[in-house]
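Participant: coordinates only, sequence not included:
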């Protein structure tokens, strides 16, 4: 039996309909925090990561600004802190990974291409698979509100502990199965998934607003995982298949 997502973790509230928060300078990690490192050094490493993203073709200024604002080393174990700003995925426990910076930036850029985002900015976003919380933190700079679902209790607890000190008032962290989405927050301007299955759950499409966009890895027809973009229009769903990707499997239930 599927369980409904629990209530969101209580970060400071935002007023509905308010504008996205202005980009904030990344806060220094508390002493002894997982992934902590001297701020000057990590700031330089983060700046170089953003430079590599731009050199690799990332042209979205809001995405580059968001990637430069979030301290990625805060979201991995301290033993991996020196690798946090390399363009690699890293383990975060329970068989899950934090995506490469290039992949996070690419998927965020695609979300900003949604019709509703082009018309009036990115409103409410649903993220399937919080993981360590890094992508949710990046999305907090790009969207008015972020609802993020994590099905693994161990990762949910870690993400809560890592996000709370950042005081991201527009991020709502939920523990629950992501396959049914989160109907209470719908409709969404964008939905992004951090795990790949064989088909897009119908609930995600139902909860997407007209003019909204869904970005997810999918192994269509049993083939390799590809980055899939679905735009919801007045006339139905329009699907585009982009480049190959490699994500952890999409699963249902909680654990």
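Facilitator: Nice, thanks for sending it over. As the structure is a computational prediction, the values presented were derived from the model and not from experiment. Numbering: from 1, shown residues only.

Participant: hey, let's count contacts and neighbours off CA atoms from now on
Facilitator: Fine.

Participant: For the protein, which segments are assigned as helices?
Facilitator: Using DSSP state H, the helices of the chain run over residues 39-55, 61-69, 101-111, 115-120, 134-139, 153-163, 202-207.

Participant: ok, second structure coming up, stack it against the first:
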């Protein structure tokens, strides 16, 4: 197997360098702790005009707060990452609307509310114990790289895996100017996770299948949390939150969502 990948945007000179088992567990409600404000890494304070202005992102963040996102660390990260840099030029005027947008190859960039909601759920894990930053996070489905950039603000280390070569390459180019040394990008089969980086304090998936792959559960650290879309008995998707505890896996089924299907292999 290859050594741990280094993210290509880790630059000094500005030039690039060369059948899953169904889980059974107790349902419980987690009360979020009041988050401390974390200092995001690898990004300068947002400035500029138009879509580059911090004001337009501030309006998006205000809307997210009105929709119930109350994690100050997540809201700060959402306000720092410039979403318009991750969408096609023809769609930039919709970049800060609460809508998913196509990014090519039949995939989409998730709604800002969904990104914020899922990351906030990760941060509510009992094992986080009020820490400012999450530890090592595995993202299944890099897509255009937007969620990886947000995760980079709230985690010490991010491993992001993408099965579609075209999107993997696009995300590398999107993230390169941001110079995020804590993001590692992998081209591979997300259903297998990424054992070389395990264990992970958090796992987040941007695609949903009938069940959560066992490989993800095996790679989740004790006290860690997984958030992913999954198919319910009705055939619809819903968010599932799974905590790995000494007593076993505990899961909660939350609100309906609509993600692209989880697939195996690479393409």
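Facilitator: Ah, there it is. Just so it is clear, the model here is predicted, and its values are computed rather than measured.

Participant: Overlay them and tell me the TM-score.
Facilitator: After superposition, the two chains reach a TM-score (TM-score structural alignment, normalised by the length of structure 1) of 0.88; 238 aligned residues with a CA RMSD of 2.1 Å.

Participant: would JSON lines of the helices of structure 1 with distance to residue 186 of structure 1 and mean neighbour count be doable?
Facilitator: Output for these, formatted as JSON lines (distance: least, CA to CA, whole Å; neighbours: other CA atoms under 10 Å):
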{"stretch": "helix 39-55", "distance to residue 186 of structure 1": "32", "mean neighbour count": "17"}
{"stretch": "helix 61-69", "distance to residue 186 of structure 1": "24", "mean neighbour count": "20"}
{"stretch": "helix 101-111", "distance to residue 186 of structure 1": "16", "mean neighbour count": "21"}
{"stretch": "helix 115-120", "distance to residue 186 of structure 1": "14", "mean neighbour count": "15"}
{"stretch": "helix 134-139", "distance to residue 186 of structure 1": "17", "mean neighbour count": "26"}
{"stretch": "helix 153-163", "distance to residue 186 of structure 1": "21", "mean neighbour count": "19"}
{"stretch": "helix 202-207", "distance to residue 186 of structure 1": "5", "mean neighbour count": "18"}
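
Participant: which one of the ones you listed lies closest to residue 213 of structure 1?
Facilitator: helix 101-111 (6.3 Å; CA to CA).

Participant: what range in structure 2 matches the closest one?
Facilitator: Aligning helix 101-111 of structure 1 against structure 2 (TM-score structural alignment) gives residues 112-122.

Participant: mean shift between that stretch and structure 1?
Facilitator: Once the two are superposed, stretch 112-122 of structure 2 sits an average of 0.3 Å from its aligned residues in structure 1 (mean CA distance after the TM-score superposition for structure 1).

Participant: hmm, back to that, quick one: closest of the helices of structure 1 to residue 176 of structure 1.
Facilitator: Across the helices of structure 1, closest to residue 176 of structure 1 is helix 153-163 (CA to CA), at 8.6 Å.

Participant: against structure 2, where does the closest one fall?
Facilitator: Using TM-score structural alignment, the residues of structure 2 aligned to helix 153-163 of structure 1 are 165-175.

Participant: And stretch 234-246 of structure 1, by the same measure?
Facilitator: Going by TM-score structural alignment: stretch 234-246 of structure 1 matches residues 246-258.

Participant: Same check on stretch 179-193 of structure 1?
Facilitator: The aligned range for stretch 179-193 of structure 1 in structure 2 is 191-205, by TM-score structural alignment.

Participant: what comes up buried for that stretch?
Facilitator: 191-194, 197-205 (16 or more other CA atoms under 10 Å).

Participant: Ok, stretch 205-224 of structure 1 next?
Facilitator: For stretch 205-224 of structure 1, the neighbour count (16+ other CA under 10 Å) marks 205, 207-220 as buried.
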